[in-house]
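1. Sharing a model prediction with you, sequence too.
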Amino acid sequence: MSAVLASTPTTSQPERVSVLTGTIVPGADSILTKDCLAFVADLHERFDGRRRDLLQARRTQQAKFDGGALPVFRADTADIRESTWTVAPIPAALLDRRVEITGPTDPKMVINALNSGASGFMADFEDSTSPTFPTLITGQLALRDAANGTLSFTSADKSYQLNAAETLAVLHVRPRGLHLPEYNIRINDEVLSGSLFDAGVFLFHNAATMQAADRGPYLYLPKLQAMEEAQWWQDVLTHAEAELGLPEGSIKVTVLIETLPAAFQMHEILYVLRNRIAGLNCGRWDYIFSFIKTLRAYPNKRLPERHQVTMKQPFLRAYAELLIQTCHRRGALAMGGMAAHIPNRHDAQANETALDNVRADKVREVTAGHDGTWVAHPGLVSVAREVFDTYMPQANQLSNTRDDVQVTSCDLLRVPHGTISRRGFANAVEVCVRYLAAWLSGNGCVPIDGLMEDAATAEITRTQLWQWLHAGDLHLHDGTAIDDTLFQSCLLNLPSQLSGRNDIVGRDYIPQAITLLEQLTESDTLEEFLTLPAYELLQRH
């Protein structure tokens, strides 16, 4: 990690910037230009101190939760929730978002997603991406070429081209969350934020092109926990607009409500971003992860196994309905969540079951009042679109104000009844190990047993394992104690269980994945994010 990127000569870098990687990435010199690096360095120098303060504020707040406090609606912002105001008008390109597809930023995925017939495509540098430096640079190159309409890709047996511009999905980009570093870039010998790298590089190269085409630029903002974090993004993007010569408010954003604390501050988040926000999204999987992590100190807040924690559970239904009501009251769109099921080309019955599950999920969303939804696979776009076309013939449901919704703090914190089966416990171990192995091999979005798994679902499984094992008095449905003996038996049996299968991504990294999961699960302290220690391993590789 000590060599300067070979395709970016040191003479082209601002003196205060170091690119610390030995990997040669073709085309990197056209992305990491001197002007681009100077732009990112300026963002770092202006805003990274505040970012670190915000992360410290998260830790302080979590300590209060660990000490007996519970999330509540803020008393100091009651006037924001109770007063009358709306967000700025939504751009025409974003008024109809009935089906959005998400996925990593490799060229093939970008082309297939933009060509998929979806309303929008969220190119994901966060939960769907294993952030090796070549992957990040390749993604930025793909997005630049996509914005210019020149992206193509040739594999061993097929060539991929973008369709006509007017038929393409609208491009959104999700940078990494505030907590994630970009170890390969140092500014004044300080590690750069992954948020500032991903957003800064993308905006520097593409903002003017997309603004001229009336297509943004558009971002998805992940993992926010408080309105102060939304204000940080507001200030970063306002400064970026000034530096790039864009009209103020032209960078539009959608915020994922995927943490429990943020669910109590939706009005506030909309308010501080009101001149640029288009909507909020139900990031359901990360939200479940955040629920477990935030309430980890509460024995009465343990969730049952993952497959029992569906959006039909009252606490998740309350969260989704509150999001819809809040957005529509303020003139913002309310996006639904991800359908994790994926088509199965080799098993007709399994395929039909998956499609039925997706249809049911989308019917639930559209009838609740959502304005659009997410899918993870191009094969699901038509399924989701058919449901939304049937129940929502108009562009959106902003007129559906859901005045009937009455959600309290207790509703958001109510824990569902359920059980933990032997199969459910073993599945949590297997999914987390398999995803970690794939992630360490450079794959951040992995099909496992008919579901498209990303970092969010891996976070659910490993936090549930930690919570269950540290409970001290928990048993499986059959009466077996949930303890280290049970956990170790699952870990020991896993390599032989997976040895004969041909669908294992990153097989060579399974031993490292097992070791990491063992360390995280047996630690007395719950690690804040799985991807932080995993990124350190990734850098060593």
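-> Perfect, I can see it now.
2. can we go C-alpha only for contacts and neighbour counts from here?
-> Noted.
3. State which helix of this structure is the longest.
-> helix 34-66 (DSSP state H).
4. Mind giving me the packing neighbours of that helix?
-> Where contact means 3 or more CA pairs under 8 Å, 6 or more residues apart in numbering; DSSP states H and E, helix 34-66 is packed against strand 17-19, strand 190-193, helix 194-212, helix 227-244, helix 284-294.
5. quick check: angle from the helix or strand following the last one to helix 284-294?
-> In this case it means helix 284-294. For helix 284-294, the succeeding helix or strand toward the C-terminus, using DSSP states H and E, is helix 314-329. Interaxial angle of helix 314-329 relative to helix 284-294 (axes from the mean of the first three to the mean of the last three CA atoms, to 10 degrees): 120 degrees.
6. mind checking how far helix 314-329 is from the chain centre?
-> Relative to the chain's own centre, helix 314-329 is displaced by 19 Å; criterion: CA atoms, centre = their mean, to the nearest Å.
7. Tell me the helix or strand right after that helix.
-> With DSSP H and E, the next secondary element past helix 314-329 is strand 333-339.
8. Stretch 210-222: end-to-end distance?
-> Terminal residues of stretch 210-222 lie 21 Å apart, using CA to CA, to the nearest Å.
9. Enumerate the positions of that stretch that are buried.
-> Met210, Gln211, Arg215, Gly216, Pro217, Tyr218, Leu219, Tyr220, Leu221, Pro222 (16 or more other CA atoms under 10 Å).
10. Just these: which are in strands?
-> Tyr218, Leu219, Tyr220, Leu221 (DSSP state E).
11. how about CSV for those, with distance to Ala164 added?
-> Shown next, in CSV, are those (distance: CA to CA, whole Å):
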residue, distance to Ala164
Tyr218, 20
Leu219, 23
Tyr220, 25
Leu221, 28
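12. Sort out which one of the buried residues of stretch 210-222 lies nearest Pro104 for me.
-> Tyr220 (13.6 Å; CA to CA).
13. Now do the closest one against Leu517, distance only.
-> From Tyr220 to Leu517 the distance is 29 Å (CA to CA).
14. same question, Ala208
-> In terms of CA to CA, Ala208 sits 44 Å off from Leu517.
15. Give me the more crowded residue out of the two.
-> Leu517 (22 against 18; other CA atoms under 10 Å).
16. Use this one as the comparison:
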Amino acid sequence: MPAAASVPEAGALCVLGTHSEAVEMVLTTEARAFLIDLHRRFNGRRLALLGTREDRQAEFDSGHLPGFLPETAAIRAGAWSVAPIPAPLLDRRVEITGPVEAKMMINALNSGAQAFMADFEDSASPTWSNMVWGQVNVMRAVRRELTFEDAVKGKSYELGNASTKLLVRFRGWHLDEAHVEVDGEAISASLFDFGLTFFHNAAEQLSRGAGPWYYLAKLEHHEEASLWNDVFVHAQDALGIPRASIKVTVLIETFPAVFQMDEILHALREHICGLNAGRWDYIFSAIKSTRNDPSRVLPERGQVTMDVGFMDAYQSRLVRTTHRRQASAMGGMSAFIPNRRNPEVTERALAAVKADKVREVEMGCDGTWVAHPDLIEVAFDAFAAHLSDKTHQIPTAPDMTPLDSDPTPLQDFSVPDGSITPDGIKLNVDVGIRYTQSWLWGTGAAALNNLMEDAATAEISRYQVWQWVRHSAQLTDGRAVDAALVEELVEETRTAQRSAGHTTMLDEACDLFLETALSPDPSPFLTIPAYQLITTKMVEV
């Protein structure tokens, strides 16, 4: 067990969450000292950076579009590369993702995918129980000790001999872990997730020929990447872990960040191995960043595909940027999932996922994400057919010619023949409420309408509705979207859910949707007020 450099005074860290076996296992005296140290060193900078996010949003609201930063032009033009990628991380053709739940983790690590992203973020509901038991599950998975007993089905699960690599995604800088305070302040959820994962597992992972490999979510600026880099350097030094052992992939899932991919890679160049095209959060962020601009109102979600101009430009630039810096370009998640009880649904899902993955590998991606084990084969076959005997497309001698600096392809949100149908807005309201209800009750990955939904799609759902109300967007039947229509649709979903017997946290989910879809200045993230409900309602599962 590693030890932090020093143990701070007693009482500096206070656990407000329910005591359990998991709390005893992960919040040891030494781990608490490590968290206290991280909080005291880095939380002030985190809060300051969150303040600058608000300032930038005010600029965007006044008509200033995100674009390439003139002060970092030299970084974009420079001839440099990230540190060499460890050999095991060069083959990431298919990564499966899911929350840090024992059964999910076992199935994913046994799936045969090249990697599994264990998620503390968008596909996990951050109840105290989920978060601390998630840490235990990661510890046990690293040590190949993770098991699960399904009492209902009478079935046992354990890890097999598959070589699937483990990566972990933490919650973003904007979130707190309200169940733990340091010096009377809530600790950053990012520092809590990273701190415990790194403290308990980094040395063990290195001893097993793997390493502390992570995903970073929701970055909006290269200074936020620099903060992570400083956290990594300090954490490695504090625990005697060799520098640059940490390797991360950053999700480019915010509109401001797409203009700073070089800068993010540069800030993390000793610790980064790739970028991932987080398409769903990217759409949400594009809406949020340009919310006051009536010329950038997007049509319903199903029409904003990766073939649309600004989405194609986004993924194309990500591939070209990462390969120029000799890093991996990871494709994103197609939301379609199979249904083993419905062959027609499965056939449609497999065809849609195949087309999506063929498009990604032909664009130059080195790997991709899937949300279900039954999609691994079709995704792998798409990449294998194109790559032949190669495992990636990272060039050994990249062309260092600077990329163009015209932001227009990324800023032009036009969608040919885009529309908002009555069914489209109804779907947004329905998915937004039903997903939020699931999230509030402790389930962060929900299969709705044969799609795998997580917090990102709920964010799109409510912010699109906000944007349509804000600009009085017209439906295809001629009606204008207004608050009265939204309230009517919310009541339809409330009634349908009650009739189906799904009443737990239903009223809270409906009220939260109305609040975040109709407020003059909605919360930047749905999960912020939703998390307040989790903590005040003391939801535990």
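-> Here it is on my side, so go on. The model shown is predicted, which means the values in this text are computed figures rather than measured ones.
17. care to give me the TM-score?
-> After superposition, the two chains reach a TM-score (TM-score structural alignment, normalised by the length of the first structure) of 0.94; 524 aligned residues with a CA RMSD of 1.7 Å.
18. Just list the residues touching Ala146 of the first structure, thanks.
-> Each residue near Ala146 of the first structure by CA atoms under 8 Å, 6 or more residues apart in numbering is listed here: Val110, Ile111, Leu162.
19. What is the burial count for Pro26 of the first structure?
-> 13.
20. can I assume Gly501 of the second structure sits in a strand?
-> No. Using DSSP: H, G, I helix; E, B strand; the rest coil, the assignment for Gly501 of the second structure is coil, not a strand.
21. Can you check which part of the second structure stretch 238-253 of the first structure sits on?
-> Mapped onto the second structure using TM-score structural alignment, stretch 238-253 of the first structure spans residues 233-248.
22. Kindly report the same for stretch 45-55 of the first structure.
-> So stretch 45-55 of the first structure sits over residues 40-50 in the second structure, by TM-score structural alignment.
23. Need the contact partners of the matching stretch.
-> Contacts of stretch 40-50 of the second structure (CA under 8 Å, 6+ apart): Trp173, His174, Ile187, Ser188, Glu223, Glu224, Leu227, Val231.
24. Same question for stretch 222-235 of the first structure.
-> Residues contacting stretch 222-235 of the first structure (CA under 8 Å, 6+ apart): 47, 50-51, 54, 58, 174-178, 255-262, 265, 268-269, 272-273.
25. ditto for stretch 174-188 of the first structure
-> In contact with stretch 174-188 of the first structure (CA under 8 Å, 6+ apart) are residues 1, 16-21, 41, 44, 51, 55, 122-127, 133, 191-199, 219-224, 531-532.
26. Report the aligned residue range of the second structure for it.
-> The aligned range for stretch 174-188 of the first structure is 169-183, by TM-score structural alignment.
27. now the residue mapped onto Ile106 of the second structure from the first structure: how far from Ala146 of the first structure?
-> Using TM-score structural alignment, the equivalent of Ile106 of the second structure in the first structure is Ile111. Distance, Ile111 of the first structure to Ala146 of the first structure, by CA to CA: 8 Å.
28. just Asn344 of the first structure next, same as before
-> To Ala146 of the first structure, Asn344 of the first structure is 29 Å away according to CA to CA.
29. now Arg74 of the first structure
-> 42 Å.
30. what helix or strand does the counterpart of Arg92 of the second structure in the first structure sit in?
-> When the first structure is aligned by TM-score structural alignment, Arg92 of the second structure is paired with Arg97. Under the assignment given by DSSP H and E, Arg97 of the first structure is not contained in any helix or strand.
31. Number of residues surrounding Arg97 of the first structure?
-> 22.
32. show me the contacts for it.
-> Taking CA under 8 Å, 6+ apart as the test, what Arg97 of the first structure contacts is Ser119, Gly120, Asp371, Gly372, Thr373, Ala395, Asn396.
33. give me the number of residues near Gly279 of the first structure?
-> 27.
34. The equivalent of it over in the second structure: which element?
-> Matched to the second structure by TM-score structural alignment, Gly279 of the first structure sits across from Gly274. Using DSSP H and E, Gly274 of the second structure falls within strand 272-277.
35. Contacts for that strand next, please.
-> For strand 272-277 of the second structure, contacts defined as CA under 8 Å, 6+ apart pick out 82-85, 89, 247-253, 265, 315, 318, 322, 327-332.
36. That strand versus strand 328-333: what angle between them?
-> Relative orientation of strand 272-277 of the second structure versus strand 328-333 (the same axes, to 10 degrees): 30 degrees.
37. Tell me where the stretch 1-150 of the first structure has strands.
-> 17-19, 99-103, 120-124 (DSSP state E, counting those that start in this stretch).
38. okay if I get those as CSV plus mean neighbour count and distance to Leu440 of the first structure?
-> Formatted as CSV, the strands of the stretch 1-150 of the first structure follow (neighbours: other CA atoms under 10 Å; distance: least, CA to CA, whole Å):
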stretch, mean neighbour count, distance to Leu440 of the first structure
strand 17-19, 21, 22
strand 99-103, 27, 18
strand 120-124, 25, 17
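39. if we can go back for a sec, how far away is the match of Ile106 of the second structure from Ala118 of the first structure?
-> Distance, Ile111 of the first structure to Ala118 of the first structure, using CA to CA: 12 Å.
40. go on, Asp411 of the first structure?
-> 34 Å.
41. Which one's more surrounded, those two?
-> A count of neighbours by other CA under 10 Å puts Ala118 above the other of Asp411 of the first structure and Ala118, at 26 against 15.
42. Which residue ranges of the stretch 351-500 of the first structure form strands?
-> According to DSSP E, counting those that start in this stretch, the strands that the stretch 351-500 of the first structure contains are 372-375, 446-448, 451-453.
43. Find the centremost residue of the first structure, please.
-> Asp127 (4.6 Å; CA atoms, centre = their mean).
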